[in-house]
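Colleague: Coordinates for the following, if possible.
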Amino acid sequence: MRAAILASGNGSNFEAIIQAVERQEIAMEVALVFSDKSNAYVLERAKNHQVEAVSFSPKDFSEKSVYEAELLHLLEEYQVEWVILAGYMRIIGPCLLEAFPQRIINIHPSLLPNFPGLHGIKDAFTAKVPQTGVTVHYIDAGVDTGPVIAQEAVTVAEEDTLESLEAKIHQVEHRLYPKVLAEISHNYKGA
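Modeller: Reported below is the predicted structural model:
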């Protein structure tokens, strides 16, 4: 299964995924890492693992549909079959959804449908819920509304700070995402 990983920031989930690929735990070839931010550290991580890294900004295009069409062209150029979102902070539009039906996967730092959107960890912490977690799901036209593939709960301890809760969530993400991708890649029969 040939995949592209889309990320907007540090790339710690990319790092967890690529290490699992290198250990041959995931039957996936990471053909490309794409970021919408030219200074995202994920691009450096990609280079460190000899993975092609490309970046361009939506601001360089007249509208979102033109940006997505260019991104789709890039994914086609690299013969990508699956799109893996790893901290990609943009809503996926119809262009990519139609090109990759049920083949765009995201990880979200809450137990969806609770706390969707940009600040899942902070929103859960502020709400003082006793439990939050991590969700891996398929992307649809909504915001964090696609079919759930897997979830894992994380207890919010009384002594947790926002930072300690973030660390606990990231630990689960770095374990759960590669595990789910390993299962999907194992069962994938090709497009």
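Colleague: make it CA atoms for all contacts and neighbour counts henceforth
Modeller: Fine.
Colleague: quick one: the helices in this protein?
Modeller: 12-22, 41-48, 64-77, 94-99, 120-126, 162-187 (DSSP state H).
Colleague: Same list (those) but as a markdown table, adding mean neighbour count and distance to residue 107.
Modeller: Shown next, in a markdown table, are these (neighbours: other Cα atoms under 10 Å; distance: least, Cα to Cα, whole Å):
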| stretch | mean neighbour count | distance to residue 107 |
| --- | --- | --- |
| helix 12-22 | 20 | 9 |
| helix 41-48 | 18 | 16 |
| helix 64-77 | 16 | 20 |
| helix 94-99 | 15 | 16 |
| helix 120-126 | 19 | 11 |
| helix 162-187 | 17 | 7 |
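Colleague: Tell me which of those lies nearest to residue 139.
Modeller: For residue 139, the closest of the helices of the chain is helix 94-99, at 7.7 Å, according to Cα to Cα.
Colleague: How far away from the center of its chain is the closest one?
Modeller: 16 Å (Cα atoms, centre = their mean, to the nearest Å).
Colleague: And the contacts of it?
Modeller: Residues outside helix 94-99 that contact it (Cα atoms under 8 Å, 6 or more residues apart in numbering): 65, 68-69, 72, 104, 139-141.
Colleague: Now show me the structure for the sequence below, then we'll compare the two:
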Amino acid sequence: MSERVIGVLASGRGSNLQSIIDHIEGGYIKNARIGVVISDRASAYALERARRHGIEAVYINPHAYPTKEEYEQKVLEVLEEHGVELVLLAGYMRIVGDTLLDAYEGRMLNIHPALLPAFRGLHAQRQALEYGVKVAGCTVHFVDREVDHGPIIIQRCVEVREDDTEETLSARILEQEHKIYPEAVRLYLEGKLKIEGRRVRVLE
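Modeller: Sure thing, here's the model as predicted:
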């Protein structure tokens, strides 16, 4: 069976990227490989993580292109050059536009550190603490035309403690992110996810 090719877009340290790499190398995600990691930041540690595992690491400077569409067209070209079937956003700090969505609709996943639809956008953990919630968590979802909005695949809850700071809550949520993102990728590649409107049904 030929390997399925994953592409990852990242802007930062890439801890969720590392989790996906580890789960592929450990055999939890089977018959798949990461073909390329693309970052919009030259200093992103995600690129170094990719290189350490023999994965093509590509920096594309968004400021080198006059428009978002032209920048995304370059990203798309790199993804297609590597035969990418599934795109994962792993701390990618740009809003995905129509160029990429048109090409990868239903084939692009994101992970967000909140129980969507609550606390969309930046600083979700801070938002949760300021709101006074008792439970926080993380969500893997399909990417659609709105930020942190697409059909939900998996969610995991984390208790909010009385002495939590943004940092401590973020760390506990991240532990769960590293578990549910590989699970969602595995389910996708095994053909077990079916989108029905707003719902994602997991097939047996």
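Colleague: Now tabulate the contacts of helix 94-99 of the first structure in a markdown table and tack on distance to residue 127 of the first structure.
Modeller: As requested, those are arranged in a markdown table below (distance: Cα to Cα, whole Å):
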| residue | distance to residue 127 of the first structure |
| --- | --- |
| 65 | 36 |
| 68 | 35 |
| 69 | 38 |
| 72 | 38 |
| 104 | 30 |
| 139 | 26 |
| 140 | 26 |
| 141 | 27 |
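Colleague: any idea what residue 29 of the second structure aligns with in the first structure?
Modeller: By TM-score structural alignment, residue 29 of the second structure lines up with residue 26 in the first structure.
Colleague: residue contacts, its match?
Modeller: Residue 26 of the first structure touches 20, 178-179, 181-183, 185-186, counting by Cα under 8 Å, 6+ apart.
Colleague: Same check on residue 123 of the first structure?
Modeller: Contact partners of residue 123 of the first structure, counting by Cα under 8 Å, 6+ apart, are residue 115.
Colleague: redo that, cut-off 6 Å
Modeller: Under the criterion of Cα atoms under 6 Å, 6 or more residues apart in numbering, residue 123 of the first structure has no neighbours.
Colleague: Near the counterpart of residue 154 of the first structure in the second structure, how many other residues are there?
Modeller: Counting by TM-score structural alignment, residue 154 of the first structure lines up with residue 158 in the second structure. Residue 158 of the second structure has 19 neighbouring residues, counting by other Cα atoms under 10 Å.
Colleague: Select, out of the helices of the first structure, the one closest to residue 110 of the first structure.
Modeller: Per Cα to Cα, nearest to residue 110 of the first structure of the helices of the first structure: helix 120-126, 5.6 Å.
Colleague: give me the stretch of the second structure that the closest one matches.
Modeller: Under TM-score structural alignment, the match for helix 120-126 of the first structure is residues 124-130.
Colleague: that older thread, of the contacts of helix 94-99 of the first structure, closest to residue 86 of the first structure?
Modeller: Nearest member of the contacts of helix 94-99 of the first structure to residue 86 of the first structure, counting by Cα to Cα, is residue 104, at 10.9 Å.
Colleague: Need the counterpart of that closest one in the second structure.
Modeller: Match for residue 104 of the first structure (TM-score structural alignment): residue 108.
Colleague: what sits against the closest residue to that match other than its chain neighbours?
Modeller: Excluding the flanking residues, the one nearest residue 108 of the second structure by Cα to Cα, 6 or more residues apart in numbering is residue 87, at 4.6 Å. Residue 87 of the second structure sits next to 6-8, 108 when contact means Cα under 6 Å, 6+ apart.
Colleague: quick one: what's aligned to residue 87 of the second structure in the first structure?
Modeller: For residue 87 of the second structure, the aligned position in the first structure is residue 83, judged by TM-score structural alignment.
Colleague: Counterpart of residue 187 of the second structure over in the first structure?
Modeller: Under the alignment (TM-score structural alignment), residue 187 of the second structure maps onto residue 183.
Colleague: Could you pull out the buried residues of stretch 103-114 of the first structure?
Modeller: For stretch 103-114 of the first structure, the neighbour count (16 or more other Cα atoms under 10 Å) marks 103-112 as buried.
Colleague: Export these to TSV and append columns for distance to residue 168 of the first structure.
Modeller: Shown next, in TSV, are those (distance: Cα to Cα, whole Å):
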residue	distance to residue 168 of the first structure
103	28
104	25
105	21
106	18
107	15
108	14
109	10
110	12
111	14
112	17
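Colleague: From these, which land in strands?
Modeller: Using DSSP state E to define strands, the subset of those located there is 104-108.
Colleague: Who are the contact partners of the closest residue to residue 150 of the first structure other than its chain neighbours?
Modeller: Distance criterion Cα to Cα, 6+ apart; nearest residue to residue 150 of the first structure, sequence neighbours excluded, is residue 136 at 5.2 Å. Residues in contact with residue 136 of the first structure (Cα under 6 Å, 6+ apart) are 106-107, 149-150.
Colleague: any chance of the residues you listed in a markdown table, with distance to residue 30 of the first structure too?
Modeller: What follows is the contacts of residue 136 of the first structure, written out as a markdown table (distance: Cα to Cα, whole Å):
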| residue | distance to residue 30 of the first structure |
| --- | --- |
| 106 | 16 |
| 107 | 17 |
| 149 | 21 |
| 150 | 22 |
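Colleague: who's in contact with the match of residue 104 of the first structure?
Modeller: For residue 108 of the second structure, the contacting residues are 86-88, 142-143, by Cα under 6 Å, 6+ apart.
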